[in-house]
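**Student:** Turn this into a model:
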Amino acid sequence: MAHHLIQGRLVTMPVRVREATACVATYLVRADAARAVIAYSGLDITEVLPGRAACTLTFVRYTESDLGSYAEFGVSFLVRPPGAARVRGGGALAGLADVRRVGTGAFVHWLPVDQAFTMEAGRGIWGFPKELADIDLRLDSPYKRCVLRRDGRLVLDLLVKPGFPVPVARTAAPLDAYADLGGVIRRTPWSMSPRGVRARPGGALIRLGNHPIAKELSELGLPKHALMTATIAKLSMTIGEATQATQVTQT
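**Tutor:** Got it, this is the predicted structure:
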């Protein structure tokens, strides 16, 4: 069993999140624009439709976890696993079949948090691009809202509208998270158990500020209608040990 010493505190792997509340807004964006945003990683975007990529904005309130209580915001993209060749052409059906065959993972592009301990743990244990930010989460009403500021500048103001109850598996399929910190690509396995899930097509209102991340999002085409939104009333997660991943090979 692996252990990590963070700020004089021992963190035992895997890390467990026992209770959290999460909100998600997923957008279809131009694949070429998404590739430009994450070009530094060398990873390749998964085209969920020809020429289109999935960009997901997530905000979470961690109530009880091995890393304490904190707020988090994330910008992520679906990507091909490192080492998977990129297949070009073939039309929509061929593209979707290729996604299923090759598989996919979530590349964490930016992950601000509001507490120093989880920032250091996230960077040191998994190589996640965590940094401190001012995250104002308003989760007590059916309309969930996140106002995010970094260095005194507004990044975004994101509102997620109420959705409809949807049945979900007690334990969702595990997903690999990838991150690039200091030029090193790491893969982190994680799984989650969601309860109280509500979802809907669209359902997001977003206002961008003048921070560089806001500029990146605008270059992806935001603000625009979300493909879908979801809220999770109670979420538990297990986050495994990170391993260094092999760089992607493209053909």
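**Student:** going forward, measure contacts and count neighbours with C-alpha atoms only.
**Tutor:** OK.
**Student:** Give me the nearest residue to L139, chain neighbours excluded.
**Tutor:** Nearest non-adjacent residue to L139, counting by CA to CA, 6 or more residues apart in numbering: R145, 6.6 Å away.
**Student:** L137 is in contact with that neighbour, correct?
**Tutor:** Yes: if you go by CA atoms under 8 Å, R145 and L137 touch, sitting 5.9 Å apart.
**Student:** More neighbours: the two, which one.
**Tutor:** Neighbour totals were compared for R145 and L137, and R145 leads with 22 against 18 (other CA atoms under 10 Å).
**Student:** I'd guess the more buried one is in a helix, am I close?
**Tutor:** No: assigned with DSSP: H, G, I helix; E, B strand; the rest coil, R145 falls outside any helix and is strand.
**Student:** The structure of the following sequence is requested for comparison with the preceding one:
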Amino acid sequence: MKIPKRIRDYTGKKSLVDGIPFTLPVEATKSPAIMAGFFCDYEKATELMPGNELHPFKYINGKALFIVTVIDYRVTTIGKYIEYSLAIACTKGARPGPKLLPAVFMKSYGTGQYVLDLPVSSEISVKGGKGIWGMPKHQASLDFKIEANQISSQYEKDGEFAFRIEIEKPQKIWLPVSLASVNYSHFRNMLVASYIYFKSKAGLQIGKSAVGSIYVGDHPRTRYLRDLKIESSPFFTMYLPEIHGVLDDHFDCWFVTYDSMPATMKSDGLDSIVNLKLNEEWLAPPKFTDYQKFKI
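**Tutor:** All right, here's what the predicted structure looks like:
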């Protein structure tokens, strides 16, 4: 995990943004996470990209990659919360990248993930993540359960089932992971790229050894995901029992371009954050149990 020198140099300094006090760097420790990737239809994934700037990453089988990442942030700069990311692996540029190559030359192709939805547990996380870094955060009912043989996380919004992921708990945590990743977001009809550096040891399962399931509910924030033709078996699953992550203080922002003028804003605007408070309280945990009928 190569954290930029400027971040290391201001460790312990203070910052105040939109009323949120930060002791720098903005980081998380002792936080378990799961990640899983599922192949999906490339053309359908293309339809979800904003404007002309982003393109789905294309695997050697010609398919796109739908990625679910859930992090149970237990020790952070702004308190504890769960973050639930639903995203599509992508590249940035004037045209789509070739098959697979952007996974190797990530910087050249702007390889990262486009975040479709990002529910979190607390209001202060929405205010900071959306207001500062443009992430599509909103508060929802979330959980993160680690059991003997399975790790699961469920997402509900307004009392309605939205999404659930389950993965088999790996027997061995053996893989050292240390990398930087790029998250692309669509806010104010602008394209925002934020950067995170993290390290951990992980239990990784690939191909037929990867066991997991996802369930897509009827909530408007998620039901459209069924149109992606997501495959039922994951391409990979990963469990990271204790990550250390650092969010960069730097982000990039560009205009989103269209071939013709859009009739309306195609993303949330500033009005979605101006009245948010610094509340760290969570909503009631998910309660829906009849999710099996929504299995992909």
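**Student:** quick one: stretch 21-31 of structure 1 aligns where in structure 2?
**Tutor:** With TM-score structural alignment applied, stretch 21-31 of structure 1 matches the range 32-42 in structure 2.
**Student:** circling back to that earlier point, what does the residue nearest to L139 of structure 1 correspond to in structure 2?
**Tutor:** Per TM-score structural alignment, R145 of structure 1 is aligned with S152.
**Student:** how about that match, what does it touch?
**Tutor:** By CA atoms under 8 Å, 6 or more residues apart in numbering, the contact set of S152 of structure 2 is F144, K145, I146, R164, I165, E166, I167.
**Student:** how far away is the last one from G97 of structure 2?
**Tutor:** Looking back up the chat, that one is I167 of structure 2. 30 Å (CA to CA, to the nearest Å).
**Student:** One more: the first one?
**Tutor:** The span separating F144 of structure 2 from G97 of structure 2 equals 35 Å under the rule CA to CA.
**Student:** so who does the spatially most central residue of structure 2 touch?
**Tutor:** Centroid-nearest residue in structure 2, with CA atoms, centre = their mean: S85, separated by 3.0 Å. Contacts for S85 of structure 2 (CA under 8 Å, 6+ apart) come out as I67, V68, T69, V70, V115, L116, D117, L118, P119.
**Student:** just L217 of structure 1 next, same as before
**Tutor:** P223.
**Student:** Would you map the strands across the stretch 1-150 of structure 1?
**Tutor:** 3-6, 9-12, 15-30, 52-65, 70-79, 105-113, 130-132, 134-138, 144-150 (DSSP state E, counting those that start in this stretch).
**Student:** can you tell me which strand in structure 1 is longest?
**Tutor:** strand 184-201 (DSSP state E).
**Student:** now for that strand, which elements pack on it?
**Tutor:** strand 164-165, strand 175-181, strand 228-239, strand 243-244 (3 or more CA pairs under 8 Å, 6 or more residues apart in numbering; DSSP states H and E).
**Student:** Of these, which is nearest L5 of structure 1?
**Tutor:** Closest approach to L5 of structure 1 among those is made by strand 228-239 (16.5 Å; CA to CA).
**Student:** start and end residues in structure 2 for the closest one, please.
**Tutor:** Using TM-score structural alignment, strand 228-239 of structure 1 pairs with 236-247 in structure 2.
**Student:** Same question for that stretch: list its buried residues.
**Tutor:** F236, T237, M238, Y239, L240, P241, E242, I243, H244, G245, V246, L247 (16 or more other CA atoms under 10 Å).
**Student:** before we move on, what about stretch 67-82 of structure 1?
**Tutor:** Across stretch 67-82 of structure 1, burial judged by 16+ other CA under 10 Å covers 67, 69-82.
**Student:** and which of those residues is nearest to T188 of structure 1?
**Tutor:** Nearest to T188 of structure 1 among the buried residues of stretch 67-82 of structure 1, with distances taken as CA to CA, is P81, at 11.8 Å.
**Student:** For the closest one, give me its contacts.
**Tutor:** P81 of structure 1 neighbours (CA under 8 Å, 6+ apart): L43, V102, G103, T104, G105, V248.
**Student:** could you flag which of the residues you listed are buried?
**Tutor:** Applying 16+ other CA under 10 Å to those flags L43, T104, G105, V248 as buried.
**Student:** Now, those that are in helices?
**Tutor:** Judged by DSSP state H, helices contain none of the buried ones among the contacts of P81 of structure 1.
**Student:** Save those residues as TSV, and put in distance to G122 of structure 1 too.
**Tutor:** Formatted as TSV, those follow (distance: CA to CA, whole Å):
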residue	distance to G122 of structure 1
L43	20
T104	22
G105	18
V248	23
